Every structure is written in structure tokens, then in C-alpha cells.
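just need the structure, nothing else, for what follows:
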Amino acid sequence: MTKLLKYTILITPQEPRGYLVTVPELPGCFTEGDTIEESFKMASDAIDSYLSVLEQENLPIPEERKTIISTIELNRKIPA
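Below is the predicted model of the structure:
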């Protein structure tokens, strides 16, 4: 049986270059890419590998969760 699985990925720029990709629904699943496009490809490969390990270990495949992504602003005094 084939099922379309969807997972949220977070792509974060890294210094001095490249991008870190994390998958909140899959703890420990992360990768990186030199470009945004490569990051998407690497994310797909990382997720597929992660799910393959879960299948081999007879562990459940996590379902997509509705993730809320937002920004919070705070004014905070920072020591000099």
C-alpha cells in the first residue's frame, strides 16, 4: 500500500554558508544542504531513510501533525 506522507521541515541558514534542515515530527532527523534546492532534496532523502529504519524496527510511522510556526518578539535587557 502506498500513502502520501507530509512532514514539516524547518530550513535554517548556517554561517558561513549552507542550510540546516530539521523535521520536527521525526526526532533526530536532520540534514543540510548548500542551497535551498539542495536542502529540499536532502530533506526528502533523510526522511525516507528515517522511515526505512522505523519500518525495519517495526516501529510506527509518525503521522503529519498540524504545526504552527510563528515568531515571538520580546524586549529583553542584554548584558553588555
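
contacts and neighbour counts: CA atoms only from here.
OK.

how about the strands in the chain?
10-13, 19-22, 30-33 (DSSP state E).

list the buried residues of the first one.
Counting neighbours by 16 or more other CA atoms under 10 Å, one finds that the buried residues in strand 10-13 are Ile11.

contact partners of it?
With contacts defined as CA atoms under 8 Å, 6 or more residues apart in numbering, strand 10-13 is touched by Tyr19, Leu20, Val21, Thr22, Val23, Pro24, Ile36, Ser39.

following up with a second sequence; could you model it the same way so I can compare the two?
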Amino acid sequence: MMQYKVSIIIEKDEDGYYASCPDLPGCQSQGDSLEEITENIQEAVELYLETLSPEEKQKLLSKEISTMTLEVQVA
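Next up is the predicted model:
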């Protein structure tokens, strides 16, 4: 069994949490808590990866994605 690292983006709004994986187009999930969304997106990623060939996994998971937070001032 291979292990992979994937980037996950988690957003919170009035309806709960939403997570997506930019490495895997269309791979996303929702949850009511941070714990739930973490479990849900992990399951979604694992299921998504099971559908891919080794070549597809290599192509999709060879990208490097960085995230950052910026503070900006708006007049």
C-alpha cells in the first residue's frame, strides 16, 4: 500500500465545513465539525485514489501546491 500527501483546503461558513483537494479535481466533502470534515475528506481522497491507475496517480500527485494567508488593508 502506497502513502501519498495531498493538499486539502478547508473552509468554514454558517452551514459547517467544506473541504476540497486541489490535487484531485472534483474531490470534495462536507461536515458539521472540523473532526467530521477531516474524516470525510480523508475517506473521499482514499476512494478517489482507488479509482486511478498508477500513471494517473503519478500525474495528479506530482504537483506542488502551497497556501498562504495574506493580511490586506481596504479603505
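
overlay the chains and give the TM-score.
The TM-score (TM-score structural alignment, normalised by the length of the second structure) is 0.77; 73 aligned residues with a CA RMSD of 2.1 Å.

mind putting the strands of the first structure in JSON lines, distance to Tyr50 of the first structure included?
Formatted as JSON lines, the strands of the first structure follow (distance: least, CA to CA, whole Å):
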{"stretch": "strand 10-13", "distance to Tyr50 of the first structure": "16"}
{"stretch": "strand 19-22", "distance to Tyr50 of the first structure": "12"}
{"stretch": "strand 30-33", "distance to Tyr50 of the first structure": "10"}
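
return the members of the contacts of strand 10-13 of the first structure classed as buried.
Among the contacts of strand 10-13 of the first structure, the ones that count as buried by 16+ other CA under 10 Å are Tyr19, Leu20, Val21, Thr22, Val23, Pro24, Ile36, Ser39.

what's the first one aligned with over in the second structure?
The criterion is TM-score structural alignment: under it, Tyr19 of the first structure has Tyr17 as its aligned partner in the second structure.

quick check: nearest residue in space to that match, chain neighbours excluded?
In space, and not counting its chain neighbours, Tyr17 of the second structure is closest to Gly31: 5.2 Å by CA to CA, 6 or more residues apart in numbering.

for that neighbour, give me its contacts.
Gly16, Tyr17, Tyr18, Ile37, Asn40.

how much space between the third one and Ser53 of the second structure?
The span separating Tyr18 of the second structure from Ser53 of the second structure equals 27 Å under the rule CA to CA, to the nearest Å.

for the fourth one, same thing?
According to CA to CA, Ile37 of the second structure and Ser53 of the second structure sit 26 Å apart.

aligned to Lys66 of the first structure, what sits in the second structure?
By TM-score structural alignment, Lys66 of the first structure lines up with Glu64.

how close does that match get to Ser7 of the second structure?
9 Å.
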